[in-house]
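Asker: The amino acid sequence is not available; the structure is as follows:
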């Protein structure tokens, strides 16, 4: 899925397997419940689910993590497609409730992120990096500086560069004559040379080199190559009237 929870879901899964309710859903208090599926509770039980209500009666949003018993299959067969021509998970859960079956809520303790958009992914990356402790197991030459909470994984090599944490440099990554700024995750086997990267995620096997401007607020996919190409000679062609004045920026 595209949800990230600070404390994971292991405890919730164990509790669901032990108690065996018809369903178990995770909820979180949000400031803008009209943007989410919302749960209404009564005496600790879920009594109603509403998808993106215009006037929410609760600020408890569905986090997007659900656990179901076999009863859910009957509910799926009973519901009808929505206006989107899809079988909605909230409708199936509501059917469990309407049949008197237990839908157990758990309110998430700690942060959670719906990482469906770039800014959400970067924010999740920031939250995770902020929890790390400094650990340097790769090779860092004497001309480089490692500042703050930085993880350098085994096999990574950093030369003539600055890495300012929180940041992580993955295994076998190579950083040369570059600047890696805060809240940046460099994954395994990435190569960065003569470039600056900040507040970004660079996935496995990517290469960034010879850039005149900083890469920031970015998500770079696996095996992507970003590099500077030689500037082609340019020519100007004019048809100017009398007494014209033209300023050209270099």
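Answerer: Okay, I see it. Nothing here was measured: the structure is a model prediction, and the numbers come from that model.

Asker: C-alpha from now on. contacts and neighbour counts both.
Answerer: Fine.

Asker: residue boundaries of the helices in this structure?
Answerer: Taking DSSP state H, the helices of the chain run over residues 10-19, 71-78, 89-98, 118-129.

Asker: Go through the second one and flag the buried ones.
Answerer: Under the neighbour-count criterion of 16 or more other C-alpha atoms under 10 Å, helix 71-78 has 72, 75, 76 buried.

Asker: cool, and stretch 105-120?
Answerer: Of the residues in stretch 105-120, 105, 108, 112, 113, 115 count as buried by neighbour count, 16+ other C-alpha under 10 Å.

Asker: So which elements touch the longest strand along the chain?
Answerer: Of all segments of type strand in the chain, defined using DSSP state E, the longest is strand 60-68. When contacts are defined as 3 or more C-alpha pairs under 8 Å, 6 or more residues apart in numbering; DSSP states H and E, strand 60-68 sits against strand 3-5, strand 23-29, strand 37-42.

Asker: Distance to residue 84 added to those, as CSV?
Answerer: As requested, the helices and strands packed on strand 60-68 are exported to CSV (distance: least, C-alpha to C-alpha, whole Å):
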stretch, distance to residue 84
strand 3-5, 22
strand 23-29, 23
strand 37-42, 15
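
Asker: out of the buried residues of stretch 105-120, which one sits closest to residue 126?
Answerer: Using C-alpha to C-alpha, residue 113 is the member of the buried residues of stretch 105-120 that sits closest to residue 126, with 11.3 Å.

Asker: so what's the residue nearest to that closest one when sequence neighbours are not counted up against?
Answerer: Residue nearest to residue 113 in three dimensions, not counting chain neighbours: residue 4, with 5.2 Å by C-alpha to C-alpha, 6 or more residues apart in numbering. Neighbouring residues of residue 4 by C-alpha atoms under 8 Å, 6 or more residues apart in numbering: 112, 113, 114, 115, 124.

Asker: ok, so what distance separates the second one from residue 3?
Answerer: When C-alpha to C-alpha, to the nearest Å is the yardstick, residue 113 and residue 3 sit 6 Å from each other.

Asker: ok, structure two:
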């Protein structure tokens, strides 16, 4: 059995961060989201992985390499434009050959992994198996409608008026029958080959398609609130591990990880929180559910429920919360009077200030 991991796409909901970075590489608890998926695939006993990449392919390839760090053998497949999930299957035909496979959307996050899903598919005689979970805003997802006996009677991709609240989770298992399906369908109104249309084709042509409900935690990390929630969930499970330097004036409470080379001086850190390697925290407060990347500097700052990527500086700012700060960002207090805000903000950004 093989795996097809989708690591392309535009990441429009996380702009401007994803103008310069792949959305799958945004970190949760200081580890890229994509890594969690690759580890889940390995833990399910799959080693042959095809990774679909697009405009950010060079960055993804640099981060993942040949896959050996994960115990995988990775092949990269370039998609010239985001033409749909079914199009990804179409262009991966040579790699997938005639083996069953898992298709894993690289920006999805499942706490319990995919071993149970893969095992159930291996033991059954399905041509496709989809994961479902109830969501509050189904219009942002592929949506499934089930009949009275749990059978799939309809699938829609991001419908304006959803017929149910059952979102299709971004992990699928397929038999080689899916290759005939993706060749048979036409682009949707969005101009994409939709995987929901391909699965519908399988159902209409008498193929066995099964649905399975997610029992654990799942998120599509395409939005700020989802990233922060995933970060919270992972941090809830960390074990304290202080390998950096903490002076006697600092107060470290709860589950806190301080990586090697990090320095904490006259500061308060309340876990769960992760402080990256070679980061310096001075006269500052780091609150719960916060991940600070490597090589950052916090001075006279207060940060809580946030993700801060590497090499960024936060100085003289209180109180920063519910935030995602990119790499090499500088957030500082405006000098002098009056008490003003000074901003230089790129396209597709969002800034909230207290008036």
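Answerer: Arrived safely, thanks for sending. As the structure is a prediction and not an experimental result, all values here were calculated from the model.

Asker: Quick check: TM-score for this pair?
Answerer: Here the superposed chains carry a TM-score of 0.81, computed using TM-score structural alignment, normalised by the length of the first structure; 232 aligned residues with a C-alpha RMSD of 2.6 Å.

Asker: matching residues in the second structure for stretch 100-117 of the first structure?
Answerer: Under TM-score structural alignment, stretch 100-117 of the first structure corresponds to residues 206-223 of the second structure.

Asker: Next one: the aligned residue in the second structure for residue 208 of the first structure relative to residue 283 of the second structure, how far apart?
Answerer: In the second structure, the residue matched to residue 208 of the first structure (TM-score structural alignment) is residue 314. Using C-alpha to C-alpha, residue 314 of the second structure is found at 12 Å from residue 283 of the second structure.

Asker: Identify the contacts common to the two.
Answerer: With C-alpha under 8 Å, 6+ apart, residue 314 of the second structure and residue 283 have common neighbours 299, 301.

Asker: that older thread, tell me which entries of the contacts of residue 4 of the first structure lie within strands.
Answerer: Among the contacts of residue 4 of the first structure, the ones falling in strands (DSSP E) are 112, 113, 114.

Asker: List of residues touching stretch 113-128 of the second structure?
Answerer: Counting by C-alpha under 8 Å, 6+ apart, 37, 40-41, 43-45, 102, 129, 172-178, 199, 202, 207-210 sit against stretch 113-128 of the second structure.

Asker: What of stretch 88-107 of the second structure?
Answerer: Stretch 88-107 of the second structure is contacted from outside by 1-7, 23-24, 33-34, 37, 50, 52, 77, 79, 118, 170-176, 179, 182-183, 220-222, using C-alpha under 8 Å, 6+ apart.

Asker: out of everything not next to it in sequence, what's closest to the residue most central in space within the first structure?
Answerer: Among the residues of the first structure, residue 121 comes closest to the average C-alpha position under C-alpha atoms, centre = their mean, at 2.0 Å. Leaving aside its sequence neighbours, residue 121 of the first structure sits nearest to residue 115 (C-alpha to C-alpha, 6+ apart; 4.9 Å).

Asker: Provide a list of residues in contact with the one you found.
Answerer: Residues near residue 115 of the first structure by C-alpha under 8 Å, 6+ apart: 2, 3, 4, 121, 124.

Asker: Residue 156 of the first structure pairs with which position in the second structure?
Answerer: Using TM-score structural alignment, residue 156 of the first structure lines up with residue 262 in the second structure.

Asker: In contact with the closest residue in space to that match that isn't next to it in sequence, which residues?
Answerer: Using C-alpha to C-alpha, 6+ apart and skipping residues adjacent in sequence, the residue nearest residue 262 of the second structure is residue 278, 4.1 Å away. Applying C-alpha under 8 Å, 6+ apart to residue 278 of the second structure gives the contacts 259, 260, 261, 262, 263, 294, 295, 296.

Asker: mind redoing it with 10 Å?
Answerer: Residues near residue 278 of the second structure by C-alpha atoms under 10 Å, 6 or more residues apart in numbering: 244-245, 258-263, 293-297, 310-311.

Asker: Number of residues surrounding residue 319 of the second structure?
Answerer: Neighbours of residue 319 of the second structure under the rule other C-alpha atoms under 10 Å: 10.

Asker: Please say which position in the second structure residue 65 of the first structure maps to.
Answerer: Matched by TM-score structural alignment, residue 65 of the first structure corresponds to residue 171 in the second structure.

Asker: Quick check, its match in contact with residue 108.
Answerer: Yes. When contacts are counted by C-alpha atoms under 10 Å, residue 171 of the second structure is listed as touching residue 108 (8.0 Å).

Asker: Name the residues contacting each of these two.
Answerer: residue 37.

Asker: Please pull up the equivalent of residue 10 of the first structure in the second structure.
Answerer: Match for residue 10 of the first structure (TM-score structural alignment): residue 115.

Asker: Quickly note the distance from that match to residue 96 of the second structure.
Answerer: 20 Å.

Asker: now residue 196 of the second structure
Answerer: Residue 196 of the second structure is 20 Å from residue 96 of the second structure, by C-alpha to C-alpha.
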